[in-house]
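> 3D, please:
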Amino acid sequence: MTSNKRILMAALSGAFMAGPMASAAFAADYGPVYAQPEAVPVIVEPAPVAVASGWYLRGDVGHSFNSETDGHYRVLDSGIITERDYDTIELRGNTDFSVGAGYRFNRYLRADATLGFWKRDVYGSTEFSDVLFFDDTSKITAWEMMANAYVDLVTFGKITPYIGGGLGFTRVKYGTLKNRAFCYDPSICGNSYEADHGGLTSTRFTWALMAGASVDITRNTKLDFGYRYSHVRGGKAFGWDAFDQAAGATGPQGYDDGFSVHQVRVGLRYEFGGPQSAVYQPEPLPVYDQGPAPVYK
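Predicted coordinates:
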């Protein structure tokens, strides 16, 4: 064997022996490579929000629209009393006021007691015969005491719609009623005349239904927009004039059949117990567990 062949064989033998050792050194330099596991979302639940309960105060201003009702009155003629029905009784709209105090039991249920005041002009008219007509005008003042309960529905951001109902009593006081009679044929019914009838006071059962929404202004202060329908039971309205009293008439002469009142309201509510807003938190974002990170050497 020639010297060249010996040199070539020695080189091949060295390369063969160095191959495994070089691979091991290469692997040792770079370290292990970990396969990445499939990402699994881990949901982080938000902490529960405490909904405060406790006392609150409220004040409201409302506008009531015109409404109509019925009624009847008694007539004394030659010692005989008969009853007649009004063709219409109209209650004119006006501004109403109320204040109250209440208690929130939880984020859904609250209740309050309110004291309200309203004043109206009232008009009544009837056609007594083909030639005789009556017009009555008066004023009504009323104090209303109500116990109310509300259910707050789903909260959308700072807005919480609600529904509610109430029961109570209204102290209705009529002012002096001006009665005017118009006779279009004096030969039949005489001349027209005017007379005053003393107003009467009565306490009447009242019920109401409410719907609206409250808006969070601050953590404790709510702005309330709502609609309210209430019905005041009928009762006595006015007494006899001086002429009929002299003829022996006693007791009430006129009655109304009650009032149905449609009202829009705006008010403020201050809750001492703290906020009940932000009941619904945003959906939690998923946090992905990436597993152990690879270590490179």
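> could you use CA atoms for every contact and neighbour count after this?
Fine.
> ok, Ile81 - contacts?
By CA atoms under 8 Å, 6 or more residues apart in numbering, the contact set of Ile81 is Arg74, Val75.
> secondary structure element for it?
Element membership of Ile81, judged by DSSP states H and E, is strand 80-85.
> what's the following helix or strand after that strand?
Assigned by DSSP H and E, the successor of strand 80-85 is strand 88-91.
> in the helix or strand following that following strand, which residues are buried?
Using DSSP H and E, the helix or strand that follows strand 88-91 towards the C-terminus is strand 94-104. Residues Thr95, Asp96, Phe97, Ser98, Val99, Gly100, Ala101, Gly102, Tyr103, Arg104 are the ones in strand 94-104 that count as buried (16 or more other CA atoms under 10 Å).
> enumerate every residue touching the last one.
Put plainly, it is Arg104. With contacts defined as CA under 8 Å, 6+ apart, Arg104 is in contact with Ser53, Gly54, Trp55, Tyr56, Arg110, Ala111.
> what's the spacing between the longest helix along the chain and its chain's center?
Looking only at the chain and at elements set by DSSP state H, the helix with the highest residue count is helix 3-30. In terms of CA atoms, centre = their mean, to the nearest Å, the centre of helix 3-30 is set 90 Å apart from its chain centre.
> identify each buried residue in that helix, please.
By 16+ other CA under 10 Å, helix 3-30 has no buried positions at all.
> just stretch 213-221 next, same as before
Ala213, Ser214, Val215, Asp216, Asn220, Thr221.
> same check on stretch 52-61?
So, applying 16+ other CA under 10 Å, buried residues of stretch 52-61: Ala52, Ser53, Trp55, Tyr56, Leu57, Arg58, Gly59, Asp60, Val61.
> neighbouring contacts of it?
So stretch 52-61 is contacted by 95-107, 265-276 (CA under 8 Å, 6+ apart).
> hmm, try it at 6 Å
Stretch 52-61 has contacts (CA atoms under 6 Å, 6 or more residues apart in numbering) with 96-106, 265-274, 276.
> second input sequence below; structure requested for side-by-side comparison:
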Amino acid sequence: MTLVSTLAPAYRGARRNPAALFAGFAAAIVMASPAAAQKAEPGAYVVARAGAQIDSDVKPTQVLAKGQTVSKTTPTLPKNIDHDGGFTGELGMGYDFGGIRVEGTAGYDTAKVNAKALSTKTYSGAGRTKSFDLGVAAYVDLVRDGPFKPFVGGGVGASRVDYSISRLMIDKTPGTQKPMVGIDGKDWGFRWHLDAGASYDVTPQTSIELLGRYSQTGGMKVKGVSLDESLVRQTTDYKMKNTSTSIMVGLRQKF
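Predicted coordinates for the structure are as follows:
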């Protein structure tokens, strides 16, 4: 079975199951890895990665204060807000101990809301989610002999997530207030990710890589504002959770 035939079903199912792509990468890597492994040359390195978020979602949960109620005419947000494909990238430094690598990175992610999925016959949806990520990660090279090195790994860290998501009643009258609901705020959350990929040593010091990643960020809390059909304004809290499946290409350069 080829690497392409192994990854194809996972790619097709990635939007239905965010972990499918990671599972496909991991399966392909295990199949491609020989049993024998030899120690790789250690050394410090810098790394740069960039790619696309294939699927990303925001899951808001409204939290009402004690005794607080929401009018039945107030528009609501779905429990899962789908996003279009977006950008993801990171820069970092690490150390290769000889088949085991540890690195620290700073990254940036951004994706627009899937406006069609968020809209209804009555409401028009729009928005964007952005995040600044800081983290540490560890990777194990499954093959340490030869230029081709499949690897698996993962990391933990923190993300500063910026939300701007809204639903607005469709009305042809310009300049008038309309019933709406929106989230607009920033907060830090705990982030973890699982990675699988493969690198190729162009020279003893320079490697290129292809990496698949599933990440999840939780623990954020932001304010939401709504106007019901009587244009009564109400503020509520939302607990937020983000998930993302992405593919990146990278370059590692040893010192």
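> alignment lookup: Gly218 of structure 2 to structure 1.
Under the alignment (TM-score structural alignment), Gly218 of structure 2 maps onto Arg233 of structure 1.
> tabulate the buried residues of stretch 52-61 of structure 1 (a markdown table), appending secondary structure and distance to Arg180 of structure 1.
Formatted as a markdown table, the buried residues of stretch 52-61 of structure 1 follow (DSSP: H, G, I helix; E, B strand; the rest coil; distance: CA to CA, whole Å):
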| residue | secondary structure | distance to Arg180 of structure 1 |
| --- | --- | --- |
| Ala52 | coil | 59 |
| Ser53 | coil | 57 |
| Trp55 | strand | 52 |
| Tyr56 | strand | 49 |
| Leu57 | strand | 46 |
| Arg58 | strand | 43 |
| Gly59 | strand | 40 |
| Asp60 | strand | 37 |
| Val61 | strand | 35 |
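> closest to Asp289 of structure 1 among these?
Ala52 (36.1 Å; CA to CA).
> so which elements touch the longest helix seen in structure 2?
Ranked by residue count and defined by DSSP H, the top helix of structure 2 is helix 20-32. Applying 3 or more CA pairs under 6 Å, 6 or more residues apart in numbering; DSSP states H and E, one finds that helix 20-32 of structure 2 makes contact with helix 3-12.
> excluding its own residues, what touches the helix it packs on? List them.
Helix 3-12 of structure 2 is contacted by residues Ala20, Leu21, Gly24, Ala28 when judged by CA under 6 Å, 6+ apart.
> buried subset of those residues?
Using 16+ other CA under 10 Å as the burial test, the contacts of helix 3-12 of structure 2 include Ala20, Leu21, Gly24, Ala28 as buried.
> for Thr178 of structure 2, which non-adjacent residue is spatially closest?
One thing to correct before we go on: residue 178 of structure 2 is Lys, not Thr. Met169 (5.8 Å; CA to CA, 6 or more residues apart in numbering).
> so who does the residue mapped onto the one you found from structure 1 touch?
Aligned by TM-score structural alignment, Met169 of structure 2 pairs with Ala181 of structure 1. Going by CA under 6 Å, 6+ apart, Ala181 of structure 1 touches Phe133, Phe134, Ser192, Tyr193.
> measure Ala181 of structure 1 to Asn191 of structure 1 for me?
Distance from Ala181 of structure 1 to Asn191 of structure 1, counting by CA to CA, to the nearest Å: 9 Å.
> what do you get for Tyr174 of structure 1?
From Tyr174 of structure 1 to Asn191 of structure 1 the distance is 28 Å (CA to CA).
> ok, now Thr203 of structure 1?
37 Å.
> of those two, which one has the most company?
Neighbour count, other CA atoms under 10 Å: between Thr203 of structure 1 and Asn191, Thr203 has more, with 18 against 13.
> structure 1: helices as residue ranges?
Under DSSP H, structure 1 gives helices at 3-30, 186-189, 242-246.
> reformat the ones you listed as a markdown table; add distance to Pro252 of structure 1.
Formatted as a markdown table, the helices of structure 1 follow (distance: least, CA to CA, whole Å):
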| stretch | distance to Pro252 of structure 1 |
| --- | --- |
| helix 3-30 | 109 |
| helix 186-189 | 25 |
| helix 242-246 | 11 |
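> select, out of the ones you listed, the one closest to Thr155 of structure 1.
Checking the helices of structure 1 against Thr155 of structure 1 by CA to CA gives helix 3-30 as the closest, at 57.4 Å.
> find me the equivalent region of the closest one in structure 2.
Taking TM-score structural alignment, helix 3-30 of structure 1 hits no residues over in structure 2.
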